[in-house]
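> please work out how this folds:
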Amino acid sequence: MRLAVLASGNGSNFEVIAQAVKDKKIDAELTLLFSDHRDAYVLQRGKNFEIPCESFELKEFPDKKSYETALLRLLQQYEVDLVVLAGYMRIIGKDLLAAFPNRIVNIHPALLPNFPGLHGIKDAYEAGVKETGVTIHYVDSGVDTGPIIAQGSVEIAKGDTLEDLEIKIHQVEHQLYPQVLAEIAKDFHLNKQ
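Predicted coordinates for the structure are as follows:
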């Protein structure tokens, strides 16, 4: 199975996935890292793993459709089987969804359907809930509304700061995402036989 990771920022989830592939914990080839920010630190992480890195920004295109067409061409060029979003801060458009039906996976830092959108950790923290967590789901045309694959919960302890909660969330993300991708890869290989 050939994976592409799409990321926009620091890339800690990318690094955990890349390490799991390198350690053969995920039976897949990480064929592409794409970032929609040319200066994103995740690109350095990709170079450290010697993974092909590509980057271009929406502002370099006349519209979102042109941007997504270029991204789709790139994914096809690398013969990608599964698109993995790891902090990719763009909504996936209909052309990409049509090209990769049930083959785009996202991680969200909350227990969906609660706290969808950009600020899942902060929204949960400010709501004063006792528990939040991490959701891994397939991407559909909504925002964080696709079919849920797995969830991991995180307790918000009395006295936790927002930073404490972010650390706890990232710990669960870094365990759960590689596990789920390993299962998806296993199923992919079984279905290919």
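> please make it C-alpha for all contacts and neighbour counts, starting now.
Fine.
> quick one: contacts for residue 85?
Residues near residue 85 by CA atoms under 8 Å, 6 or more residues apart in numbering: 5-7, 104-107.
> in strands, which of those residues appear?
Counting by DSSP state E, the part of those found in strands is 5-7, 104-107.
> which of these sits closest to residue 88?
Using CA to CA, residue 7 comes nearest to residue 88 of the ones in strands among the contacts of residue 85, at 4.1 Å.
> surely that closest one and residue 87 touch.
Yes - using CA atoms under 8 Å, residue 7 makes contact with residue 87 at a distance of 5.0 Å.
> find the residues that touch each one of these two.
The contact sets of residue 7 and residue 87 do not overlap (CA under 8 Å, 6+ apart).
> let's see this one next to it:
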Amino acid sequence: MLKIAVLISGGGSNLKALLDAADDPDFPARIVCVGSDTDASGLDHARAAGVPVFIERPRDAATREEWGERLAAAIRQHGVDGSDDSLVVSAGLMRILPAGFVRAFSPRLINTHPALLPAFPGAHAVRDALAAGATRTGVTVHVIDEGVDTGPVLRQEAVDVRPGESEEDLHERMKQLERPLLVRTVRDIALGELELPGAG
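Predicted coordinates for the structure are as follows:
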């Protein structure tokens, strides 16, 4: 059984999708903890499901690397340590993870991103796609490396941009794709049907 730690910063819609999937006894993974860099509203999804939560605020650490070390220690307390039976999922964590944290867990450290990487990396991917006049964009699940949205792509799903569509409407349609894509990706990693580049 794959043990998962989920990291969030906001409402936790991807977290909720994973929690709902894990309710099925046949789902091959369990969420063992949920962490955040702030008192995120999405932590309530974990609390409602009886999953332990923790908050590690960057401002409580002297440096970014120290914050990463504290985050890693909190995750390891729940048995998620970067080994083959564990996975860290960044599901809306709105911070770049420190290099030391990435080295500790990657490639068993994945992220969702609202673009078809390598196009439109960074924090404003949907806005950037619209500003560039893109007619097609999508969502990506990728391994986190030490760059910004530069890790190996695991899965992608595309969506056509509608004429005159707002950033908010497009992002909402993309989230409808993102949630099941993340669930399928985690399931396939757990079953060994999707290999993580560099694992083992």
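> drop the TM-score for these two in here.
Superposed pair, TM-score by TM-score structural alignment, normalised by the length of the first structure: 0.93. Supporting alignment: 188 aligned residues with a CA RMSD of 1.5 Å.
> just give me the match in the second structure for residue 181 of the first structure.
Aligned counterpart of residue 181 of the first structure in the second structure: residue 186 (TM-score structural alignment).
> could you count how many residues lie near its match?
Residues within reach of residue 186 of the second structure, counting by other CA atoms under 10 Å, total 24.
> residue 43 of the first structure too?
Using other CA under 10 Å, residue 43 of the first structure is surrounded by 26 other residues.
> just give the nearest non-adjacent residue to it, would you?
Excluding the flanking residues, the one nearest residue 43 of the first structure by CA to CA, 6 or more residues apart in numbering is residue 53, at 6.4 Å.
> how close does that neighbour get to residue 175 of the first structure?
Look at residue 53 of the first structure and residue 175 of the first structure: by CA to CA, to the nearest Å, they are 24 Å apart.
> just residue 56 of the first structure next, same as before
30 Å.
> wait, doesn't residue 86 of the second structure sit right on residue 2?
Yes - counting by CA under 8 Å, residue 86 of the second structure touches residue 2, with 5.3 Å between them.
> okay, those two: which has more neighbours?
Neighbours were counted for residue 86 of the second structure and for residue 2 using other CA under 10 Å; residue 86 has more, 23 against 20.
> part of a strand, is residue 151 of the first structure?
Yes - assessed with DSSP: H, G, I helix; E, B strand; the rest coil, residue 151 of the first structure lies in a strand.
> returning to what we had before: so the match of residue 181 of the first structure, which state does it fall into?
Taking three-state DSSP as the rule, one finds residue 186 of the second structure in the helix state.
> for residue 130 of the first structure, grab the count of nearby residues.
12.
> could you list which residues are in contact with it?
155-157.
> filter those residues to the buried ones?
residue 156 (16 or more other CA atoms under 10 Å).
> redo the contacts of residue 130 of the first structure as TSV? Include distance to residue 12 of the first structure and secondary structure.
TSV is the format used below for those (distance: CA to CA, whole Å; DSSP: H, G, I helix; E, B strand; the rest coil):
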residue	distance to residue 12 of the first structure	secondary structure
155	21	strand
156	22	coil
157	24	coil
